[in-house]
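Student: The following comprises the amino acid sequence and a computationally predicted model.
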Amino acid sequence: MNGIARIDEQSVIKAYARWAPVYDFSFGPVADAGRKRAIEIINKRQGSLLEVGVGTGVALPRYAPHLTVTGIDLSPDMLRIARQRVRERKLINIAGIFEMDASELRFENASFDTVVAMYVMTVVPDPVKVLNELERVCAPGGEVLIVNHFAQDHGLRGWVESFMAPAARALGWHPDFRVETITDVTTLDLVETVKLKPFGLFTMLRFRKGEGEPVSGEARESVPAS
């Protein structure tokens, strides 16, 4: 599949069951620059937000209170921490936290004004299918933000990636994931690309869905989006 070694769903669940208790303290700080940049953009928007791969919910307290936020993740261990965070922080703008497969979102077409997937695309078995789902549930005129690591073969970043590859595989990542896997297949308009700290290791892609763009995808048994 697109030259990427396949990761199966159960491997992802098992990997994050191990990492869930320490995720915020280990991987969290490394990923914070990308998370912060995406949240800055999201908080300027209005309406409903879907966070795909909500994990332990580390981003949830940072979303502006005027947003109605829904989070989904495949890992029950991560979601347990996310729900606890929502309760403890009394985050009343969180509409729901659901265990769900990102490649088969149980939401109606065009359900959300903004969709964000941070550090998700490298850990899913079929990133193209997930991308199609992000596009499907995004409303016309809405935005899709993806923050992710994309492989590079040379330079300092290439060396850093090689050094971090064992840790990446332990987290269930595709260390060989390339940006073209996303940009070459989507009908969304790419409006911004931002290299992020540390070392430009992560990238934020900001897409916009056209106002007149038809909504495609299969109808699904849905859960409320808000």
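Tutor: That came in fine, so what should we check first?
Student: contacts and neighbour counts: CA atoms only from here.
Tutor: Fine.
Student: Which neighbouring elements make contact with the strand of greatest length in the chain?
Tutor: Longest strand in the chain, counting residues (DSSP state E): strand 138-149. With contacts taken as 3 or more Cα pairs under 8 Å, 6 or more residues apart in numbering; DSSP states H and E, strand 138-149 sits against helix 23-42, strand 112-118, strand 202-208.
Student: got the angle for the longest one vs strand 138-149?
Tutor: For helix 23-42 against strand 138-149, the angle by axes from the mean of the first three to the mean of the last three Cα atoms, to 10 degrees is 140 degrees.
Student: Give me the distance between the residue sitting furthest away from the middle of the chain and residue 164.
Tutor: Within the chain, the residue lying farthest from the chain centre (Cα atoms, centre = their mean) is residue 155, at 26.7 Å. Using Cα to Cα, to the nearest Å, residue 155 is found at 14 Å from residue 164.
Student: and here's the other structure:
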Amino acid sequence: MSVASKYNRIASIYELIDLPLELLFFRTWRKEALSGLNGKVLEVGVGTGRNLKYYPAGCSVTGIDRSTGMLEKALKKTKEMNNINLYLMDAEHLEFPDNSFDYVVTTFVLCTIPDPVKALKEMRRVLKSSGELIALEHVHSSYPFIARIEDLINPILFFLLGDHTTRHTVENIKEAGFTIKEAKKLAFKDVFRKIRAKP
């Protein structure tokens, strides 16, 4: 089953599944990461649209996702927002010209894209040279005990959500040609990170 199919299947209950982490951590991190943005923003993996309310009114936001079910949920949140446009699109094949965006945003997405480096190269392509990638992601821990737990739960989360808990996302971003400006540890030692990178 494809990742898009998995998310179509759970779209109606996704926000409930995610609620404990959303209330404890994610909403605070989203607000902090997105509140200072301006210009043209591409959000890759917009999902049910949880980030949308945190973008300043001055941003022109383009959101993409592979899941029609998740996009339908996000569209309902855009009714009062004139600065948001959403599209069904594959992150590995972005349908935008080079140098189109001031920011590219991913939040808990690089763990699910089948080829994250390919997608990140596309994100770098569509970013302006002065632009920035902002990513909130979970990564494989450098702490052996935590990494072992991630290894154990990885098959379960991949089966349910297409989610990889063992990805080395900071290294993947570098491999795609970005320069890391920040890789801030947020929670569970070094599992959750805020990453800022320049093309």
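Tutor: Yep, that arrived. Given the structure is predicted, the values throughout are model-derived calculations rather than measurements.
Student: So for the biggest helix by length in the second structure, what gets flagged as buried?
Tutor: Longest helix in the second structure, counting residues (DSSP state H): helix 144-161. Buried residues in helix 144-161 of the second structure, counted by 16 or more other Cα atoms under 10 Å: 146-147, 150, 154, 158, 161.
Student: Let me know the closest of those to residue 75 of the second structure.
Tutor: residue 161 (21.3 Å; Cα to Cα).
Student: Return the residue of the first structure aligned against that closest one.
Tutor: Alignment note: residue 161 of the second structure maps to residue 171 in the first structure; criterion TM-score structural alignment.
Student: cool, and residue 177 of the second structure?
Tutor: Checking with TM-score structural alignment, residue 177 of the second structure has residue 187 as its match.
Student: Now do the SS call for its match.
Tutor: Look at residue 187 of the first structure: counting by DSSP: H, G, I helix; E, B strand; the rest coil, its state is coil.
Student: how about residue 10 of the second structure, what's its match in the first structure?
Tutor: So residue 10 of the second structure corresponds to residue 19, using TM-score structural alignment.
Student: in what helix or strand does that match lie?
Tutor: Counting by DSSP states H and E, the element that carries residue 19 of the first structure is helix 9-19.
Student: quick check, distance from that helix to the centre of its chain.
Tutor: In this view, helix 9-19 of the first structure has its centroid 16 Å away from the chain centroid, taken as Cα atoms, centre = their mean, to the nearest Å.
Student: got it, and stretch 69-81 of the first structure?
Tutor: That offset, for stretch 69-81 of the first structure, works out to 12 Å (Cα atoms, centre = their mean).
Student: What span of the second structure is it aligned with?
Tutor: Residue span in the second structure matched to stretch 69-81 of the first structure, by TM-score structural alignment: 61-73.
Student: burial measure for residue 140 of the second structure, as a count.
Tutor: 22 (other Cα atoms under 10 Å).
Student: how about the equivalent of it over in the first structure, what does it touch?
Tutor: With TM-score structural alignment as the criterion, residue 140 of the second structure lines up with residue 151 in the first structure. Counting by Cα atoms under 8 Å, 6 or more residues apart in numbering, residue 151 of the first structure touches 158, 161, 175-179.
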